[in-house]
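Colleague: Sequence and computational prediction follow.
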Amino acid sequence: MSPRLSPYTSHSRDSSRDPSRGPSRSPSRSPASPSISEITPGLFIGTFEDSKDIKTLMHNSITAIVTLCRRRAPEWDRAGNRMLVAPENHLVVPCADMPDEDLLSKFPKLCDFIESRLHPPPPTLASVLSKGPSGRGGMLDGLEDWDTTEYFASHNVLVHCNQGVSRSATVVAAYLMRKTGQSREACLEVMKRKRKVRPIESFMEQLGIWEEVRYELWEEDGEGGRRPKEAYRRWLEKVGGRGEECRKMGE
């Protein structure tokens, strides 16, 4: 039987604050930015700003990132950021929050990446520092050359777009649907308890197709090859000129 999503209480890092004291004002981000949100254990949705803020990454033990936007941040390549999130643990999928954007054909790759990186929490910063080379000043001095491959065998995953509302929510919903076997509505309902997510209408349609094909876009054609399932075939026809590109992704 497929595991079911639990109505986890919010894991927002500011959830325990006294609301009468007003919103948290971290010096590392704009006060207007929504906080990073833990949707299920180890799986977070956040903003573009979250993806480059090393304090946010460290505070939430983020060691893998899925980027769903067309811009890049130079901070991603800083030594401290790359110590936490190595290049092989950062999947960048350029896309826009537009009605003609095709995320559906990318769902398998995105879900596989999240699944491969989503493991028990990584070591605490204190334990990392205790096993790394001695610093020469700042806490991160000298760690750039330390091979953390084995030590960071487990990951928390941040999925982000610009505001953490539509694209990132769509991909996390696709992952949870495949992981748990629950419906689009059920997964989004759980997500909305943690964050104000709202995929655009086109992405909702794509999640509906994802549910209809039971998280497999392709099927055997009886002749040793594969063909798109009926619902996906209709989608390929709808996207028109991008159909061939989508087909290649399934080969």
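Modeller: Right, received. Where do you want to start?

Colleague: from here on, contacts and neighbour counts on C-alpha atoms
Modeller: Will do.

Colleague: For Lys131, grab the count of nearby residues.
Modeller: 10 (other Cα atoms under 10 Å).

Colleague: putting a second one here so we can go through both:
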Amino acid sequence: MAVSGDTEDSSCGLCTAEELTDIMTAASGRYTLLPNTPYDEVYPGIYVGEEDFAKDLIQLKRVGITHVVNAAHGDTPFHSQTDPSRYKRIHVRFLGVPALDHMNFDLTPYFQSSADFIDEALQSGGKVLVHCVQGVSRSATLVIAYLMIKKQMDVRDALRLVHSHRDVCPNDGFLQQLCDLNKVLFKDK
């Protein structure tokens, strides 16, 4: 994504990974908390969760999940091994994003396609699970990007909303990528 201009103030989109970390840790005395549930609805129809929940087809059907985004799609121990064939028999649509939870992994090329997939799920009356291994970094980043792109939310508001429903902690690299997205989306505001 192209980023332009460096003179914006915080009300116009400029933010830092440190500022976003402060938002996530303010209520806990500056500690990073991890979720104590396998999944949480963070926005109507959008669930963020961990790999074990994503693999439990009975629970997915019980919750009414119709679409799955695997934000850690791949075959290494750092990925989550869910794929389209797992969901075909229960008629769940699938999108795989081969992200690593590393500060230098560029997740931005997947922001738009993930946002489109999530939006399509919601527009069709479905429910979407966005998961990674623990449901705290990669998956949360994609959901925050969705809220920014499709719901025109500022990164701070999107993070606060998601974090109010699930303890998430995207890594600093992903937080900076969200700040960069915010700068692009709100450059004229």
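Modeller: Noted; the coordinates are in hand. Source: prediction; values computed, not measured.

Colleague: What does the TM-score come to for these two?
Modeller: Overlay of the two chains. TM-score (TM-score structural alignment, normalised by the length of structure 2): 0.71; 148 aligned residues with a Cα RMSD of 2.3 Å.

Colleague: Could you report the distance from the residue nearest the centre of structure 1 to Ala73 of structure 1?
Modeller: In structure 1, the centroid-proximal residue (Cα atoms, centre = their mean) is Val159; its distance is 2.2 Å. Look at Val159 of structure 1 and Ala73 of structure 1: by Cα to Cα, to the nearest Å, they are 15 Å apart.

Colleague: Same question for Ser183 of structure 1.
Modeller: For Ser183 of structure 1, the distance to Ala73 of structure 1 - Cα to Cα - is 34 Å.

Colleague: do Asn81 of structure 1 as well
Modeller: Where Ala73 of structure 1 is concerned, Asn81 of structure 1 sits at a distance of 11 Å (Cα to Cα).

Colleague: okay, those two: which has more neighbours?
Modeller: Using other Cα under 10 Å, the more surrounded residue of Asn81 of structure 1 and Ala73 is Asn81, with 21 against 11.

Colleague: is it true that that one touches Ile54?
Modeller: Yes. Using Cα atoms under 8 Å, Asn81 of structure 1 is in contact with Ile54, at 5.9 Å.

Colleague: picking up where we left off before, identify the contacts common to Asn81 and Ala73 of structure 1.
Modeller: Lys52 (Cα atoms under 8 Å, 6 or more residues apart in numbering).

Colleague: leaving aside the residues next to it on the chain, what's closest to Gly45 of structure 2?
Modeller: Closest residue to Gly45 of structure 2 apart from its sequence neighbours, by Cα to Cα, 6 or more residues apart in numbering: Lys127 at 4.5 Å.

Colleague: Run through the residues that contact that neighbour.
Modeller: Counting by Cα under 8 Å, 6+ apart, Lys127 of structure 2 has contacts Gly45, Ile46, Tyr47, Gly64, Ile65, Thr66, His67, Ala121.

Colleague: if I've got this straight, the fifth one is in a helix?
Modeller: No. Inclusion of Ile65 of structure 2 in a helix is not indicated when DSSP: H, G, I helix; E, B strand; the rest coil is applied; the result is coil.

Colleague: and it, how many neighbours?
Modeller: Per other Cα under 10 Å, the neighbour tally for Ile65 of structure 2 reads 23.
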